[in-house]
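**Q** Can you look at this prediction? I've put the sequence above it.
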Amino acid sequence: MNNIIVIQPLIALIAGILILIAPRLLNYVVAIYLIIIGITGLMPQLMS
C-alpha cells in the first residue's frame, strides 16, 4: 500500500511536466493519468 501512495504523486508530477512541455498532449496525458490512478486505486482491493 505504501508503494501506491508514492506512485500517485510521481505520476502527477510527470503528467504536469509533460503538459507544460507539450500542451497538445493534454487529452492523452489526462486520460492516461486517470487510467493509472484508477488501476492503482483498485489494486488494494484486487490484492485482498
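**A** On my side now, so go ahead.

**Q** Going by C-alpha atoms from here, please, whenever you check contacts or count neighbours.
**A** Noted.

**Q** quick one: what helix or strand has the most centrally placed residue in the chain in it?
**A** The C-alpha lying nearest the average C-alpha coordinate of the chain belongs to Tyr33 (Cα atoms, centre = their mean; 3.7 Å). Here Tyr33, judged by DSSP states H and E, is contained in helix 26-47.

**Q** Output the contacting helices and strands for that helix.
**A** Under the contact criterion of 3 or more Cα pairs under 8 Å, 6 or more residues apart in numbering; DSSP states H and E, helix 26-47 touches helix 2-21.

**Q** put this beside the first:
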Amino acid sequence: MYINLHNMQAIIALACGVLILIMPKLLNYIVALYLIILGVMGIVRF
C-alpha cells in the first residue's frame, strides 16, 4: 500500500481520535501538535 499525504492524514486523525477517547486531557496537545505539523509541512513544501 502506497502511503501519500491523504492516507497519512487519515491515519493520524484516527490515531488522535482513539487517544482522545482514551485520555480526553490530551485533546489540547494533540490539536496543537497536529497544527504545528501541518504548518511545518506547508512551509517546507513551498
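**A** Received, thanks. Given the structure is predicted, the values throughout are model-derived calculations rather than measurements.

**Q** what's the counterpart of the residue nearest to the centre of the first structure in the second structure?
**A** Using TM-score structural alignment, the equivalent of Tyr33 of the first structure in the second structure is Tyr34.

**Q** how close does that match sit to Arg45 of the second structure?
**A** Tyr34 of the second structure sits at a distance of 16 Å from Arg45 of the second structure (criterion: Cα to Cα, to the nearest Å).

**Q** re the thing from before, is the residue nearest to the centre of the first structure in contact with Leu13, as I believe?
**A** No: between Tyr33 of the first structure and Leu13 there is no contact under Cα atoms under 8 Å: 10.4 Å.

**Q** rewinding a little: what inclination does the helix holding Tyr33 of the first structure have with respect to helix 2-21?
**A** Computed with axes from the mean of the first three to the mean of the last three Cα atoms, to 10 degrees, the direction of helix 26-47 of the first structure lies at 180 degrees from that of helix 2-21.

**Q** contact partners of helix 26-47 of the first structure?
**A** Applying Cα atoms under 8 Å, 6 or more residues apart in numbering, the external contacts of helix 26-47 of the first structure come out as 1, 4, 8, 11-12, 15, 18-19.
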